[in-house]
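>>> Attaching a predicted model along with its sequence, questions to come.
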Amino acid sequence: MSAGASYPSLAGKRVLITGGATGIGAGLVEAFAAQGSHVAFVDVAEEAGRALAEKLGEQTHFRRCDLTDVAALPDTIGALVEKLGGLDVLVNNAANDDRHTIAEVTPAYWDDRMAVNLRHLFFAAQAAVPHLKAAGGGAIVNFGSISWHLGLPELVLYQTAKAAIEGMTRSMARDLGRDNIRVTTIVPGNVQTPRQEKWYTPEGEAEIVAAQCLDGRIQPADVAALALFLASDDARMCTGHEYFVDAGWR
């Protein structure tokens, strides 16, 4: 893979990433740090989060956070923004795609899955908006999923939440645009992470590649490359839409 693009506008930007300790999230943290951004990230995986922050150095800050506790989000985000000295970019990445059947879903499980995969994106954005306005504008990058576009099995609640994120993105883009805040959604395909590998056999992975237009497996760095563009000033007229990085999976 090439070294990738460099975005001068991201140097010195204050970036907050949710779910940044492992997988795609860790790829995002590393990519923004490599651009010279000041990065804060949250995750429930404390050991992995602290190890990543230590690896990347003093420009990166980690804080353990349970995003389902939305009442605590303003204080958590406020504390990290204070460390960063302001906020220019929020990346709403955190999610969990545990499998489930329709018959297994209870009201409590419904509420839990919406809390894990949808609710915190709104409240993180709500808490971030005053800081973005204070900075003169910025970008919110939400994470959707290819899964609901394909109608994959045993993911009905995850796919419901991810579909809602695209609607939320369009609404927020309209409401926040005059404040120079852009809101977009990244729709990843099947990204090769340790978590995803637990769901797929080698034969299953081969089926995914066969359904793609391109050979090869999508890596966290491929997704991060799109996030960097959407957060940068080069994307100053991109808002209210979803952008796919799925190798043409159909």
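Cool, the structure landed. Numbering: from 1, shown residues only.

>>> From here on, just use CA atoms for contacts and neighbour counts.
Fine.

>>> For burial, what's the neighbour tally of residue 105?
Residue 105 has 14 neighbouring residues, counting by other Cα atoms under 10 Å.

>>> Assign a three-state SS to it, would you?
coil (DSSP: H, G, I helix; E, B strand; the rest coil).

>>> ditto for the one 4 residues further on
Remark: residue 109 carries the secondary structure label helix [criterion: three-state DSSP].

>>> Use this one as the comparison:
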Amino acid sequence: MMSRSGKNVLVVGGARGIGRITVDLLLAQSEHVLIADRDERELGKCRTEWGEKGLTFRMDLTDKGEVSRTLDWVKEQVGALDVVVVTAAVHNTYPAEYLPDEIIDRVLDVNLISHIRFVRDVIPLIRKGGRIITVSSVSAGVGIPMESIYSVSKAGLELFYECMSIELSYKDIRCVIIQPGNVNTGFNETGNDYRPKGNPFIDDLYSKIVERTNSRYGIPPEQVARAIVNAINSKNPGLCVLVGGNAIKAHWAKRLLGRDLALKILKKMMCR
């Protein structure tokens, strides 16, 4: 697919994982890429690798003041954006009945609340005909046990993008949800903070879920990054792009079999 060359693209979470690979692909097709991330160490590596090809800067989505200053700076630097890609997120697995308040607050803040605030504030910078793209998860469409708060954050985000897709149609701004299954980035090995509490069913199921969702079983992150770039280059991208066999199977199982039967199958798979 040919690129409409020279677009201004902001990638939030662009110093690591899927975001970083997306930046590589965008730079290769001569886009003007701005890379935001809260990890200064990884940003330093990016500066060394990309040099002046990409414009890197620190931004923590949860810091309202930093986000505001950053968007003012972006406006001064480039004037307007053609595409905004948000890959920044945190992962968590934890049994619902034992969820600590700090985990609930952190996951919802990073993955949902601060993401929504950022998108709201960046919309005025996006040109007519632009794109807002986020990376969601199969967990948004299927309730993976032990991932309740993560699933809630991603499901809420998908509905936010769905609402925006109609609201922003007067500007011809397309909202795109990239929904992959398991991805081999090491992301699923973060946020696994639960420790056994003497509940045999929960402790055993937690161990099974952590193992079965291990990143080593996932698709290559390049596959997700290519889906993002295709959504940028496409004249008519869909609202939700499923990436990988697990995401596709989960999507159609729920729609063809119904919610109850799909859940029974999931329970059988996860609890065996």
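On my side now, so go ahead. Just so you know, these numbers come straight off a predicted model, no measurement behind them.

>>> Fetch the TM-score of the aligned pair.
Once superposed, chain against chain, the TM-score is 0.83 (TM-score structural alignment, normalised by the length of the first structure); 232 aligned residues with a Cα RMSD of 2.6 Å.

>>> What lines up with residue 30 of the second structure in the first structure?
Counting by TM-score structural alignment, residue 30 of the second structure corresponds to residue 36 in the first structure.

>>> Tell me if its match really is in a helix.
No: looking at residue 36 of the first structure with three-state DSSP, it is coil, so not inside a helix.

>>> Can you tell me how far it is from residue 47 of the first structure?
24 Å (Cα to Cα, to the nearest Å).

>>> Helices of the stretch 51-200 of the second structure, residue ranges please.
64-78, 101-108, 114-122, 148-167, 200-212 (DSSP state H, counting those that start in this stretch).

>>> got the buried residues for stretch 73-92 of the first structure?
73, 76-78, 80-81, 83-84, 86-92 (16 or more other Cα atoms under 10 Å).

>>> show me the residues around the residue positioned nearest the centre of the second structure that make contact.
A centroid search over the second structure (Cα atoms, centre = their mean) returns residue 135, at 2.8 Å, as the residue closest to the centre. By Cα atoms under 8 Å, 6 or more residues apart in numbering, the residues touching residue 135 of the second structure are 86-87, 177-180.

>>> so what corresponds to residue 179 of the second structure in the first structure?
In the first structure, residue 179 of the second structure lands on residue 187 (TM-score structural alignment).

>>> circling back to that earlier point, tell me which of the contacts of residue 135 of the second structure fall in strands.
Residues from these lying in strands, with DSSP state E as the criterion: 86, 177-180.

>>> with the residues you listed in mind, which one is nearest to residue 203 of the second structure?
Ranked by distance to residue 203 of the second structure (Cα to Cα), these are led by residue 180 at 27.2 Å.

>>> I'd say the closest one and residue 137 touch.
Yes: counting by Cα atoms under 8 Å, residue 180 of the second structure does reach residue 137; the two are 5.3 Å apart.

>>> what do those two both touch?
If you check residue 180 of the second structure and residue 137 against Cα under 8 Å, 6+ apart, no residue is contacted by both.

>>> need the contact list for the residue lying farthest from the centre of the first structure.
Seen from the C-alpha centroid of the first structure, the residue lying at the greatest distance (Cα atoms, centre = their mean) is residue 103, 29.3 Å away. By Cα under 8 Å, 6+ apart, the contact set of residue 103 of the first structure is empty.

>>> Also the one 10 residues further on?
Applying Cα under 8 Å, 6+ apart, one finds that residue 113 of the first structure lies in contact with 157-158.

>>> Show me what residue 12 of the first structure aligns to in the second structure.
Using TM-score structural alignment, the partner of residue 12 of the first structure in the second structure is residue 6.

>>> Go ahead and confirm its match touches residue 33.
No: taking contacts as Cα under 8 Å, residue 6 of the second structure lies outside contact range of residue 33: 9.2 Å.

>>> Which one of the two is surrounded by more residues?
residue 33 (24 against 14).

>>> Surely that one and residue 5 touch.
No: when contacts are counted by Cα under 8 Å, residue 33 of the second structure is not listed as touching residue 5 (11.6 Å).

>>> if we can go back for a sec, secondary structure element for the match of residue 12 of the first structure, which one?
Secondary structure assigned from DSSP states H and E places residue 6 of the second structure in neither a helix nor a strand.

>>> Distance of it relative to residue 227 of the second structure?
19 Å.

>>> Could you check how many residues crowd around residue 45 of the first structure?
Residue 45 of the first structure has 16 neighbouring residues, counting by other Cα under 10 Å.

>>> residue in the second structure matching it?
Counting by TM-score structural alignment, residue 45 of the first structure lines up with residue 39 in the second structure.

>>> Could you report the distance from that match to residue 125 of the second structure?
Going from residue 39 of the second structure to residue 125 of the second structure by Cα to Cα gives 24 Å.

>>> dump the residue contacts of residue 33 of the first structure.
The contact partners of residue 33 of the first structure, by Cα under 8 Å, 6+ apart, come to 39, 56, 59-60.

>>> at 7 Å instead, please
Going by Cα atoms under 7 Å, 6 or more residues apart in numbering, residue 33 of the first structure touches residue 39.

>>> Now do the SS call for it.
The local conformation at residue 33 of the first structure, judged by three-state DSSP, is helix.
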